[in-house]
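S.K.: predicted structure and sequence below. I'll ask about it afterward.
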Amino acid sequence: MTEKQRTLRFAPSPNGYLHLGHVYSALRNRELAERLGGRLLLRMEDIDTARCTPRFEEQILKDLNWLGISWQGAVRRQSAHFSGYRKALDRLRDMGLVYPAFVTRAQIRSHVAEYERQGTSWPRDPDGSPLYPGNERSLPDGDLAASLEAGQPFAWRLDMEKACSLAAQDITWSEEGRGPSGETGAITANPRAWGDVILARKDTPTSYHLSVVVDDALQDITDIVRGHDLFHATSVHRLLQVLLELPEPRYRHHALLVDGSGRKLSKSDGDTAVSALRRNGLSADEVIRICETGARI
C-alpha cells in the first residue's frame, strides 16, 4: 500500500497584518513539507467575520507571495464552510455533549472576582483564563426554554466530564517537536484542564477548537506545525477528534518569536508586520533571515 502523502497547512487569521511570528511558522511548515516530499496548504481561519476582513486577507496573500512562500491548491476560507461545522456541532448535540450557556465572560469575571475576594483562588485554564463555573450545565427545562424564547445570546459549551467519560480511553498525541517544557514523544492529553470549552455561539456555528479539527480532517492534514501557544489546546483537539471519529495528525510545536523584552509577537505590534518592514526597506531575504535566526526583534 502506498503511504499517504504528507500534508501540512499554514492557517493565519485575517484579522490583522502578517507579522514575523506568522512568517516563522509558515517557514517551519514549508521546511517540513519539503523535507517530507509533501504539500503545503493555505487556510484562512476567518470565522470571526466582524474582525476578519478581505483587506487583511489580501495583504496576507501579498506578503506571502513577496516572501516566496507558496502553497498548493485553492485557499480554504472557514467562513465559507459554516454548514460543515454546524453538522459536527449537531452530532455532538445528538450525543448529549453540548449545552447552551447564557452567562457572559463579564459575568464569569465578576463571579470569579467575588469568589477570590474570599481568599480562595479560582481554577484557570492553561491560558490563564478562569474556568466557566458550569452552573448552567443542568438548567431546568423551563428556565432553558424561557431563555431561548427570549432570544438571549448564548454559547454552546462542551460538557467536559461527559465528553471525557464517553471517550473512555487515555487520549494521547504524537509530539514530534517539543512542548514549552520540552515535552516530546507520546503526550497524554488533559482536556479537563480547559473545563467546559465553547464550541459555538448562537450567531456563529463554530469556534476555533471545532473548526480546526473539522478542517484538518477534511483537508487530509497529516502533520500540524504550530507554536507553543497552542500546545495545551491540542488536548481539546484530540478529544474532539476521538468523539467525532476524525483521524489523528502528527503534531510538531515550535518556540515563538519574541521581542526584545521576551514578549511574544502579536498583531498589535505594527513594527513587526511584514508590510511595515517592507515599507522600511527590508528585502524578503532579510525578513526571512530574521525569522530563521530566531533572533529577538
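M.R.: Okay, I see it.
S.K.: rest of the way, CA atoms for contacts and neighbours
M.R.: OK.
S.K.: what about stretch 37-47, start to end distance?
M.R.: Separation of the first and last residues of stretch 37-47 by C-alpha to C-alpha, to the nearest Å is 31 Å.
S.K.: can you pull the buried residues of it?
M.R.: Buried positions in stretch 37-47, judged by neighbour count with 16 or more other C-alpha atoms under 10 Å: 38-47.
S.K.: for comparison:
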Amino acid sequence: MFTTRFAPSPTGYLHLGHAFSAWTAFEAAQQAKGRFILRIEDSDQTRCRPEFEAAIYEDLAWLGLSWEQPVRRQSEHMDEYQAALSQLESLGLIYRCFKTRKSLMADIAAAPHGPVSASVDHALTVAQEARLLAENRPFAWRLSLSRCRQYLGARWEDLGFLANGNWVKADLERLGDVVLGRKEFPSSYHLASVLDDAAQGITHVIRGEDLADVPHLHVLLQVLFDLPTPEYHHHRLILDADGKRYAKRNQAVTLRSMRENGTSPNQIRALVGL
C-alpha cells in the first residue's frame, strides 16, 4: 500500500515550507488511498524541546491533517540504531574517524575537487587507534565507501533509485564517507531515517528538493541492511521574497505565529501556491 510520511524535527516551530511539504505528502496519500504517517525525528536531544513537539501536533491538526497513532519518536529507538551500527562494525564497513571539524576543513581546502565531506578512509594502525581511544578522544563512525564497494562487488554498479518517476544511478562519491554515529551517540540522520522508513513500511518519500542528494547514500544503506528502497519525490521549495528557504529561526513565518495573527489555513495554502 502507498505509504508516505512527514518527519519533522522538534528543534523549532514549523514554518510555511513545512506546511507545503506536509500537505504535499498528505494529499498524495489521500489520492492514492494510502497511509500518511507522522514521525518525530528527535534524536538530537540537545536541540529538541517538548514545546516544539507539542506545537507540531497542534499546527498540523490546525492545517487539517490527520495521521496514524502511535507516532514514532526516534529517541525511543536508540537501541535499534545501535544494533544496526554494530552490524556495520562487525562487517568492517565503518571506521572511527578522530578528525576534528577544523582538520576536515583543511582536507577540503587541500582537495577542492573531491567529495563534499573530503573524508577518506584513512586507516589507522591498531596501536594508533588504541592510543586515541585510551586518550578518550571523541570520534565519529564513518561509512567507508571503499570497503562498501569491495563488499558489494558487482552490485555496487547497479545501485540506484526512482526519483520523480525517473531511474537515477547512485552517485555515492558526491557525499564521501558520511557520519553514521558518534562515540556517545548511536545514530545520525541518515542511519535513523533509513531504518525508520523500513520499520514503518514507507513506500514513497516526499520531501523538498534540497534533499535530492540524500537517496544516493540511503540506497546504499538499504542494500547493506537488505531493506526495500522507497520511491522518492522531491518537490519545489517555498522561498521568501529574497529567494531564500524559510528557516525555523524566522519567527514571522512560523505557523504558530501566523495562526496567532489570524491567518487561516486557506490563506496559507494560497501563500504556498496550493
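M.R.: Cool, got the structure. In this text, all values refer to a predicted model and were calculated from it rather than measured experimentally.
S.K.: TM-score for these two?
M.R.: Here the superposed chains carry a TM-score of 0.94, computed using TM-score structural alignment, normalised by the length of structure 2; 271 aligned residues with a C-alpha RMSD of 1.4 Å.
S.K.: among the buried residues of stretch 37-47 of structure 1, which are in helices?
M.R.: Residues of these located in helices (DSSP state H): none.
S.K.: just checking, which of those residues belong to strands?
M.R.: 39-44 (DSSP state E).
S.K.: which of these sits closest to Arg55 of structure 1?
M.R.: Relative to Arg55 of structure 1, the closest of those is Met44; by C-alpha to C-alpha it sits at 12.7 Å.
S.K.: ok, that closest one to Val112 of structure 1 distance?
M.R.: Here Met44 of structure 1 is placed at a distance of 35 Å from Val112 of structure 1 (C-alpha to C-alpha).
S.K.: what of Val103 of structure 1?
M.R.: For Val103 of structure 1, the distance to Val112 of structure 1 - C-alpha to C-alpha - is 12 Å.
S.K.: what of Asp229 of structure 1?
M.R.: Taking C-alpha to C-alpha, one finds Asp229 of structure 1 at 24 Å from Val112 of structure 1.
S.K.: who has more neighbours, the two?
M.R.: Legend: neighbour count by other C-alpha atoms under 10 Å for Asp229 of structure 1 and Val112, higher for Val112 (19 against 16).
S.K.: hey, where'd the helices end up in the stretch 1-150 of structure 1?
M.R.: With DSSP state H, counting those that start in this stretch as the criterion, the stretch 1-150 of structure 1 has helices at 20-36, 54-67, 82-94, 105-116, 141-149.
S.K.: and the third one, which stretch of structure 2?
M.R.: Okay, so that is helix 82-94 of structure 1. Mapping helix 82-94 of structure 1 onto structure 2 (TM-score structural alignment) gives residues 78-90.
S.K.: mean deviation of that stretch from structure 1?
M.R.: With mean C-alpha distance after the TM-score superposition for structure 1, stretch 78-90 of structure 2 departs from structure 1 by a mean of 0.8 Å once superposed.
S.K.: what comes up buried for that stretch?
M.R.: Within stretch 78-90 of structure 2, the residues that count as buried by 16+ other C-alpha under 10 Å are 78, 80-82, 84-85, 88.
S.K.: can you give me the strands for the stretch 151-297 of structure 1?
M.R.: In the stretch 151-297 of structure 1, the segments counted as strands under DSSP state E, counting those that start in this stretch are 155-158, 172-175, 185-188, 198-201, 223-227, 250-254.
S.K.: please identify the most buried of the ones you listed.
M.R.: strand 155-158 (a mean of 24; mean count of other C-alpha atoms under 10 Å).
S.K.: turn the strands of the stretch 151-297 of structure 1 into JSON lines, including distance to Ser261 of structure 1.
M.R.: Shown next, in JSON lines, are the strands of the stretch 151-297 of structure 1 (distance: least, C-alpha to C-alpha, whole Å):
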{"stretch": "strand 155-158", "distance to Ser261 of structure 1": "36"}
{"stretch": "strand 172-175", "distance to Ser261 of structure 1": "29"}
{"stretch": "strand 185-188", "distance to Ser261 of structure 1": "31"}
{"stretch": "strand 198-201", "distance to Ser261 of structure 1": "32"}
{"stretch": "strand 223-227", "distance to Ser261 of structure 1": "19"}
{"stretch": "strand 250-254", "distance to Ser261 of structure 1": "19"}
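S.K.: between the ones you listed, which gets nearest to Ile60 of structure 1?
M.R.: Comparing the strands of the stretch 151-297 of structure 1 under C-alpha to C-alpha, the one sitting nearest is strand 223-227, at 17.6 Å.
S.K.: so where is that closest one in structure 2?
M.R.: So strand 223-227 of structure 1 sits over residues 204-208 in structure 2, by TM-score structural alignment.
S.K.: quick one, what contacts Glu129 of structure 2?
M.R.: If a contact means C-alpha atoms under 8 Å, 6 or more residues apart in numbering, then Glu129 of structure 2 has no contacts.
S.K.: what's the match for it in structure 1?
M.R.: Checking TM-score structural alignment: Glu129 of structure 2 goes with Leu144.
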